[in-house]
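> Just need the structure, nothing else, for what follows:
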Amino acid sequence: MSKIGFIGLGIMGRPMAGHLLDAGHELTTVKRGALDATLASKGVRELENPKAVAEASDIVITIVPDTPDVEEVLFGEGGVVEGLKPGTLVIDMSSIAPIATQKFAERIHAAGGEYVDAPVSGGEGGAINAALTIMVGATPEGFERAKPVLEVMGKTITHIGGHGAGQTCKVANQIVVALTIEAVAEGLLFASKAGADVAKVRESLLGGLAQSKILDVHGERMIKRTFDPGFRIRLHQKDLNLALEGARSLNLALPGTANAQQLFQACAAQGGGDWDHAGILRALESLASHEVGQK
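Here you go, the predicted structure:
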């Protein structure tokens, strides 16, 4: 079993860390307020800073909100790189910029470590059920070292390519997810405004070509109006910003992505940055002056 440093015990990180503990790994983390009681009971040790976590670990896993957060954890004062031992495996499971990821990999390798970018998809449910899809950018050797640990947390682990390729795949994933959530919201809004029973519409659509996990999970959220976050709108906004910035650098038009980003922005303007991303429905409802399920 490995000594693992796990930095980022949020909605996704908590259950992911729990699975590693259940598999027998020894975990340390950075002290940030009150430690989750379940993780504490399983023996997670809290240390002063990322440097101390790295010194105590053979593998360091990070899953934090954005590119600057990863940079701070890895290279800021008291960062991981200061405590890195030769051969330490650093696995970043955050969703961040692919080009920055390549630069981070170069710096970790120069310090004697091995870097893997391994962003995830599957939301809170996937994290809880150890059923995440994990998209990996790494050297072949790095992937083989990381794979046994990733298999504890995920169900589908794919080596996409070299450093940054995992993050590129995650950006593509977030484009597809955003546009599909928008499509589900528009379909249910149309059905509701036309007077149909949206629950029965969703049930029917789940049996046809429109079937998707998003129609299943997020469609139900929309109908039940349960917008507590599994994945926050503000984080999806960040991911779509990465997509649009990348598109500009590639001289590429992504009109659907831009439209979804504007709808997320409309939600944020209503104080909904921390709504689940299924809350994109609320922006569309505002435009229609109609709430799904109204008669």
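
> C-alpha only now, for contacts and for neighbours.
Noted.

> top helix in the chain by residue count?
For the chain, the longest helix by residue count, based on DSSP state H, is helix 165-193.

> Give me the contact list for whichever helix or strand comes after that one.
Next helix or strand after helix 165-193 toward the C-terminus (DSSP states H and E): helix 198-205. Counting contacts by Cα atoms under 8 Å, 6 or more residues apart in numbering, the residues outside helix 198-205 that touch it are Leu188, Ala191, Ser192, Gln211, Leu215, Asp216, Gly219, Glu220, Ile223, Val292, Gly293.

> one more to line up against the first:
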Amino acid sequence: MSSIAFIGLGIMGSPMAVHLAGAGHDVTGYNRTPEKTKPLVDAGGRAAKSIAEAVEGAEVICVMVPDSPDVRAVLAGEGGVFDHARRGALVIDFSSIRPDVTAQLARQARERGLRLLDAPVSGGEAGARNAALSIMVGGEPADFAAAKPIFDVLGKTVVHVGPSGSGQTVKAANQLIVAANIQALAEAVVFLAAYGVDTAAALEVLGGGLAGSTVLQQKKQNMLTHSFEPGFRIELHHKDLGIVTAAAREAGVVIPLGALVAQLMAAAKAAGDGGLDHSGLLRGVERLSGRADT
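Presented below is the predicted three-dimensional model:
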């Protein structure tokens, strides 16, 4: 069993930290909003009042925060992980950030005698709560092997995909595919409703054929009931599509569908839907079709 610091106990981080505590690890959590440490404490973990307190003596340091600036602040900022982690500690960044930022932070970590893995996840809140995440990992193979028992507590599909930054590159591709699927599903739902079809029945049969997908299964109920409590917020997916479009441009790769869905995600955010689950893209299709209730 490992002594683990877990920084960032939000929608995803909280259930992940709870699973690690439930597996017998000694988990200390830190979150800027202290009350969010309660589920971890209830599961047998401890709450820290600062990053420094959380990482003191920790063998493994897990991070799950929203964006590149947040990860920089947590790891390399004043009073952050790099200032207080013990030499040789393994840092696992589960956040979804820019690949180039990950590569820079990995170099800084090595200079401090630390080991950094980028390990973004897919599966949303349901995957985190069910310990069924897909985890794409970049970094040194030996560090991946050392972290594998941690990953196995949290995910069902865990793959080492290459050197530092590779996990973030794969996650960017994941977010492109997911966004395109959600947008297509939203358009299909509006199309079906326009013809008066029993939409629930239609989605059931579509889910059994080639049109079936994890997105359809996980997001159809949100769309059928217009319930968009966030499992993964539009504002975060907007951020991720910014990452993939920028990275594609740098690589000289053309992603026309990606560019379009990035604009549709941006429009949803601009319309005030940023705090909704990304299945709320349905509202954008309804607005464009003149069928929105609000």
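
> Any idea what the TM-score is?
Overall, the chain-to-chain superposition scores 0.96 on the TM-score scale (TM-score structural alignment, normalised by the length of structure 2); 292 aligned residues with a Cα RMSD of 1.3 Å.

> In the contacts of helix 198-205 of structure 1, find the pair that's most separated.
For these, the farthest-apart pair by Cα to Cα is Gln211 and Gly293; their separation is 20.5 Å.

> Which of those two has more residues huddled nearby?
Gly293 (19 against 14; other Cα atoms under 10 Å).

> If I take the longest helix of structure 1 and helix 198-205, what angle do their directions form?
Relative orientation of helix 165-193 of structure 1 and helix 198-205, computed by axes from the mean of the first three to the mean of the last three Cα atoms, to 10 degrees: 130 degrees.

> Helix 165-193 of structure 1 vs structure 2, average offset?
Relative to the matching residues in structure 2, helix 165-193 of structure 1 has an average distance of 0.6 Å after the fit, by mean Cα distance after the TM-score superposition for structure 1.

> In structure 1, what range does the top strand by length along structure 2 match?
Among the segments of structure 2 that qualify as a strand by DSSP state E, the longest is strand 155-162. When strand 155-162 of structure 2 is aligned against structure 1 using TM-score structural alignment, it corresponds to residues 154-161.

> Give me the distance from that stretch to the chain's centre.
Relative to the mean C-alpha coordinate of its chain, stretch 154-161 of structure 1 is positioned 14 Å out (Cα atoms, centre = their mean, to the nearest Å).

> Now it: buried residues?
Buried residues in stretch 154-161 of structure 1, defined by neighbour count with 16 or more other Cα atoms under 10 Å: Gly154, Lys155, Ile157, His159, Ile160, Gly161.

> List the contacts of it.
Contacts of stretch 154-161 of structure 1 with the rest of the structure, by Cα under 8 Å, 6+ apart, involve 126-127, 130-139, 143, 147, 150-151, 166, 169.

> Filter those residues down to just the ones in strands.
Counting by DSSP E, the part of the contacts of stretch 154-161 of structure 1 found in strands is Leu132, Thr133, Ile134, Met135, Val136, Gly137.

> before we move on, what SS does Ala105 of structure 1 have?
Using DSSP: H, G, I helix; E, B strand; the rest coil, the structure places Ala105 of structure 1 in helix.

> I'd like to know how many residues surround it.
The burial metric for Ala105 of structure 1, expressed as a neighbour count using other Cα under 10 Å, is 22.

> Look up the closest residue to it, ignoring the ones flanking it.
Closest residue to Ala105 of structure 1 apart from its sequence neighbours, by Cα to Cα, 6 or more residues apart in numbering: Tyr115 at 5.3 Å.

> Can you name every helix or strand that the helix or strand where the one you found lies contacts?
Counting by DSSP H and E, the element that carries Tyr115 of structure 1 is strand 114-117. With contacts defined as 3 or more Cα pairs under 8 Å, 6 or more residues apart in numbering; DSSP states H and E, the packing partners of strand 114-117 of structure 1 are strand 89-92, helix 98-110, strand 132-137, helix 140-153, helix 165-193.

> Let me have the ones you listed in TSV, extended by distance to Ser121 of structure 1.
Putting these into TSV (distance: least, Cα to Cα, whole Å) gives the following:
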stretch	distance to Ser121 of structure 1
strand 89-92	14
helix 98-110	16
strand 132-137	5
helix 140-153	11
helix 165-193	8
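
> right, so of these, which gets closest to Asp36 of structure 1?
The closest of these to Asp36 of structure 1 is helix 140-153. By Cα to Cα, the value is 18.3 Å.
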